[in-house]
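K.L.:
the amino acid sequence is not available; the structure is as follows:
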């Protein structure tokens, strides 16, 4: 085995730039940016709501690294589409509640209102991500394997 073949093996760590330019990569990057903006807005106004954007920022960053480095293909014991779907749905629910509460309690605070608006935008991004995961991964795979509801 030559040195070039050893360098091309899948044992190293590298990020796939094609994944980052794909729709899923851009959605994950948008989720990261919005979580960071919401975190900064809450840090400037209502520090008691910092946990939700910080935790979702870390979780989304972990998923971005796992998907862009193709580690999800190496760890086949987990159902990654289902895990990613549950991440998106739970984040959408959490940010919906946090955004409603932040908007209701803001009392004219610009940072809290901005965080609530970006939170509602992030709920839309997480909801679209969950829908796209459901549509492409879950229902299409069920149709391919013949487990769909349209079979008699």
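P.N.:
That came in fine, so what should we check first? All figures in this text were calculated on a predicted structure; none of them were measured in a lab.
K.L.:
hey, let's count contacts and neighbours off CA atoms from now on
P.N.:
Fine.
K.L.:
quick one: buried residues of the strand or helix carrying residue 124?
P.N.:
Assigned by DSSP states H and E, residue 124 belongs to helix 110-133. Within helix 110-133, the residues scored as buried using 16 or more other CA atoms under 10 Å are 111-123, 125-131, 133.
K.L.:
the nearest residue to residue 72 once chain neighbours are set aside and residue 5, how far apart?
P.N.:
Once flanking residues are discounted, residue 72 sits nearest to residue 66: 5.9 Å by CA to CA, 6 or more residues apart in numbering. Separation of residue 66 from residue 5 (CA to CA, to the nearest Å) stands at 24 Å.
K.L.:
who has more neighbours out of those two?
P.N.:
residue 66 (16 against 8; other CA atoms under 10 Å).
K.L.:
next SSE downstream of the host helix or strand of the more buried one?
P.N.:
In this structure, residue 66 is located in helix 51-68 according to DSSP H and E. Using DSSP H and E, the next helix or strand after helix 51-68 towards the C-terminus is helix 71-74.
K.L.:
included below, for side-by-side comparison, is a second structure:
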């Protein structure tokens, strides 16, 4: 009889211990892997960016670059063809690069790589695209044969140049403002560090 009571008491203590350890253990099973949460947690559609001036300009740039590329692709005969090939390369490159940046910003993917200066990347893309789109449009306008496809490509090329130029102005202003805010934050951190060290010296007269 005693052995039975001792056995029952031991089983009760074991079950209580298992219940306590199970509820307090930090290694609980999860339904979602940690790696998945880290990769997909910040991916979301940023509707505020798409509705902003910069986002709308990005969408406009992608659309104009695509239309310009389609127009230049419909040209069947050209002589000389250097201006056509150059315009084709510029419009295709601008469409792909700007489309990738639009995807990165609208899905908030840039927050996964905070060590990259995305404002500077956007500024470089818009300024380079403005220059090369303008140059390609001027060359195509000078060498075209007055066909409908070439004239349409030139028109959309200059429209894309205007969209990229306006975006360059806004990106430069944002980059300047970000650089100014960053330098101000570094200055305030330096001031706080100097104040803290000075207070420590005043609190300990033997250091003076």
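P.N.:
Perfect, I can see it now. As the structure is a computational prediction, the values presented were derived from the model and not from experiment.
K.L.:
report the TM-score for the pair.
P.N.:
Remark: TM-score between the superposed chains equals 0.83 [TM-score structural alignment, normalised by the length of structure 1]; 145 aligned residues with a CA RMSD of 2.5 Å.
K.L.:
average distance between the helix holding residue 124 of structure 1 and structure 2?
P.N.:
Aligned to structure 2 and superposed, helix 110-133 of structure 1 gives a mean residue distance of 1.0 Å (mean CA distance after the TM-score superposition for structure 1).
K.L.:
just the angle between that helix and helix 51-68, please?
P.N.:
40 degrees (axes from the mean of the first three to the mean of the last three CA atoms, to 10 degrees).
K.L.:
residue range for helix 110-133 of structure 1 in structure 2?
P.N.:
On structure 2, the counterpart of helix 110-133 of structure 1 by TM-score structural alignment is residues 148-171.
K.L.:
what residues sit buried inside stretch 138-147 of structure 2?
P.N.:
138, 139, 140, 141, 143, 144.
K.L.:
for the helix holding residue 124 of structure 1, enumerate the helices and strands it packs against.
P.N.:
helix 23-44, helix 80-105 (3 or more CA pairs under 8 Å, 6 or more residues apart in numbering; DSSP states H and E).
K.L.:
list the buried ones in whichever helix or strand comes after that helix?
P.N.:
Downstream of helix 110-133 of structure 1, the next assigned helix or strand under DSSP H and E is helix 140-145. Within helix 140-145 of structure 1, not a single residue qualifies as buried, counting by 16+ other CA under 10 Å.
K.L.:
can you check stretch 55-68 of structure 1 too?
P.N.:
56, 57, 60, 61, 63, 64, 65, 66, 67, 68.
K.L.:
roughly how far does the fourth one sit from residue 130 of structure 1?
P.N.:
Noted for residue 61 of structure 1: a distance of 17 Å to residue 130 of structure 1, by CA to CA.
K.L.:
same check on the second one?
P.N.:
Residue 57 of structure 1 sits 17 Å away from residue 130 of structure 1, taking CA to CA as the criterion.
K.L.:
swap in the fifth one?
P.N.:
Using CA to CA, one gets 14 Å for the distance from residue 63 of structure 1 to residue 130 of structure 1.
K.L.:
mutual contacts of the two, please.
P.N.:
Common neighbours of residue 63 of structure 1 and residue 130 are listed as residue 84 (criterion: CA atoms under 8 Å, 6 or more residues apart in numbering).
K.L.:
trace residue 11 of structure 1 over to structure 2, please.
P.N.:
Using TM-score structural alignment, residue 11 of structure 1 pairs with residue 40 in structure 2.
K.L.:
give me the neighbour count for that match.
P.N.:
Residue 40 of structure 2: 11 surrounding residues under other CA under 10 Å.
K.L.:
wait, what's in contact with it?
P.N.:
Residue 40 of structure 2 neighbours (CA under 8 Å, 6+ apart): none.
K.L.:
one more: residue 17 of structure 1?
P.N.:
residue 68.
K.L.:
same check on residue 41 of structure 1?
P.N.:
Contacts of residue 41 of structure 1 (CA under 8 Å, 6+ apart): 111, 112, 114, 115.
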